[in-house]
Every structure is written in C-alpha cells, then in structure tokens.
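Chemist: Here is a sequence together with a model predicted from it:
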Amino acid sequence: MTMFEVLPESGPDLLAIRVRGRLSREDYARLNPWLDEELVRNPRPAMLVDMRGFEGFEGPGALLDDMRSGVRHWNDLGRMALLGDHPWVAWMVSLVAPLMRAEIRYFGPDQQEAAWAWARQVRAAP
C-alpha cells in the first residue's frame, strides 16, 4: 500500500505530498525519482508535506533513505511547510531549520489553511 501520494494541488512552484502510515524503502524508490524530475524542471519550488497520520518508517533502511534524500536536496527547495500532528515533528523542524537554506516551518493539525497559504507565498530569489 502506498504511504505517500502527490496531491492534486502540486504544480511548478509548489510540490505537495501527503505521507501516512509507515514509509518504506519502496515508497522512497518512487518518491525520489519524482522529486528529482520536478526539481530539474522547476528549480527551488516550495514544498508542502502533509504528515498528518505519519507513523514513522518501516525499518532503518527507510529512515536511511529519508536522510539520504534530505541531504541530496538540502538546498533545492525555496521553502517547506510541514503539516503534522505529532510533537516530535515540530521538534525535528526546530533542529534542522537553522541548518537549511530553505525556509522551513511546522504547522499543527488545525493549521492546514495557514500551511497552504505560507507555502504558496512567492520567495525572493537567493
């Protein structure tokens, strides 16, 4: 069963995905090529990741794939909105935000409209 999906609101300036349940290595095998292709076509888009219902990773291999993807695309996004329902996601965002080139912000489960509005704001070129 697919644990991530590209949302219909995705477009050239805003990549939007939903992740639920536990992400597997197979999920990353599908997600990474899609993300690579989008970033070639549209450099430094915003991204919204709806993580409500995300439960973690199916083993250390999937977690390692997530970390590799993050490192590979460390500077490729203009801004990233994470919409979640777990305090640990907010904590992780607070740790990595100062290290990223992209603006990154966490939004709680009742802040969906604010997350979309913030992600859709045009970011000035670096």
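Modeler: Received the coordinates, thanks. Numbers count the residues shown, from 1 in each chain.

Chemist: switch to C-alpha atoms for all contacts and neighbour counts from now on
Modeler: Will do.

Chemist: Compute the distance between Arg72 and Ala119, please.
Modeler: As for Arg72, its distance to Ala119 is 21 Å (criterion: Cα to Cα, to the nearest Å).

Chemist: now Asp36
Modeler: For Asp36 relative to Ala119 (Cα to Cα), the value is 19 Å.

Chemist: Neighbour count for those two, which is higher?
Modeler: More neighbours surround Ala119 than the other of Asp36 and Ala119, with 27 against 15 (other Cα atoms under 10 Å).

Chemist: which residues make contact with whichever strand or helix holds that one from outside it?
Modeler: Assigned by DSSP states H and E, Ala119 falls within helix 112-120. Taking contacts as Cα atoms under 8 Å, 6 or more residues apart in numbering, the residues outside helix 112-120 that touch it are Asp13, Leu14, Ala46, Met47, Leu48, Arg79, Met80, Ala81, Leu82, Leu83, Phe107.

Chemist: Got another one to weigh against that:
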Amino acid sequence: MFRLVPTDSDIVLRVDCDGKLSTQDIAGIHAALHRHLEAEGRTSLVIGLANFEGYESGTALKKDFQMDVKHRNDFWRVALIGDQSWGEWGATLGDLFSSAELRWFDADHASHAVAWAASQD
C-alpha cells in the first residue's frame, strides 16, 4: 500500500510505500503524480521505502517501471528514504532512468530528504 504524506513545499510530492505494492497501488500513485504535476508543473519527489517489501506481482513491477520511464523528465530531484543497504545502489541505478538528481537518505533523516528535494540549489 502507499500513502501520500503532506510536506511544507508545494513542489514536493511525498509518497510512502509500505508492504508490497499492487497494480492498484501503482495506479493510485500514478494518478496522484498526474494531479500534482498538473497543479505544480515539474516537481520533486520523495519516496519513503523504509517499510517497502516489493511488489505483489511482476505486473505491478512492470507498471512501476513504465511509470518511472514515462516521468523520467518530470522531476527536479528524487529523494529515496529507507533503511535498506541496497538504497544507495538503487539510487545510482535510478540515475540511468531519470534526468532528476537522485539521493538516498536513511529513514531517520526523512526531514532532510524533504528539505533537499524542495531546494533548487
């Protein structure tokens, strides 16, 4: 499942992912992203992955990847938050699929992730 987390910045959309994401979750995230992009234009994204356990199916993974590719030029910055040791590696890999600047933050630095995503320098 996912939840949208309010931030103090209009240009930052924060999505926290918990457990395993389904195709319905991916569709919900995509809809929220479209609403945010329509309202704000190019934006920054913060994705909370501290409790993320993967995807319910290969179809959900495929839909997520398709969404990433479709929106690869829509973000200034993407902050990933979590505890997993693979996070920095994932952020490096994500650089291949996005024009956004990506950075990994430990879960106890979530507020720093949002502040970094909101800054334009």
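Modeler: Arrived safely, thanks for sending. Being a predicted model, the structure only gives us computed values, none of them experimental.

Chemist: Could you get me the TM-score between them?
Modeler: Scored against TM-score structural alignment, normalised by the length of the second structure, the superposed chains reach a TM-score of 0.90; 121 aligned residues with a Cα RMSD of 1.6 Å.

Chemist: Mean distance of the helix holding Ala119 of the first structure to its aligned residues in the second structure, please.
Modeler: Superposing on the second structure and averaging over aligned pairs (mean Cα distance after the TM-score superposition for the first structure), helix 112-120 of the first structure comes out at 1.8 Å.

Chemist: what about the alignment partner in the first structure of Thr59 of the second structure, which helix or strand?
Modeler: The alignment partner of Thr59 of the second structure in the first structure, by TM-score structural alignment, is Gly61. Assessed by DSSP H and E, Gly61 of the first structure sits inside helix 60-72.

Chemist: Could I get the contacting residues of the spatially most central residue of the first structure?
Modeler: Nearest to the centroid of the C-alpha atoms of the first structure, with distances taken as Cα atoms, centre = their mean, sits Val49, at 4.1 Å. Neighbouring residues of Val49 of the first structure by Cα under 8 Å, 6+ apart: Ala16, Ile17, Arg18, Val19, Met80, Ala81, Leu82, Leu83.

Chemist: give me the number of residues near Ala97 of the first structure?
Modeler: So Ala97 of the first structure, with other Cα under 10 Å, has 15 neighbours.

Chemist: Tell me the counterpart of it in the second structure.
Modeler: In the second structure, Ala97 of the first structure lines up with Asp95, judged by TM-score structural alignment.

Chemist: In the first structure, which residue range corresponds to the lengthiest helix in the second structure?
Modeler: In the second structure, with assignment by DSSP state H, the single longest helix is helix 23-40. Aligning helix 23-40 of the second structure against the first structure (TM-score structural alignment) gives residues 25-42.

Chemist: so which strand or helix has Ala90 of the first structure?
Modeler: Counting by DSSP H and E, Ala90 of the first structure is part of helix 87-96.

Chemist: what sits up against that helix?
Modeler: Contacts for helix 87-96 of the first structure (Cα under 8 Å, 6+ apart): Gly84, Ile104, Arg105, Tyr106, Phe107.

Chemist: Arg14 of the second structure contacts Phe2, correct?
Modeler: No: contact criterion Cα atoms under 8 Å: Arg14 of the second structure and Phe2 do not qualify, at 10.3 Å.

Chemist: who's more crowded, those two?
Modeler: Under the criterion of other Cα under 10 Å, the comparison of Arg14 of the second structure against Phe2 puts Arg14 first, with 23 against 20.
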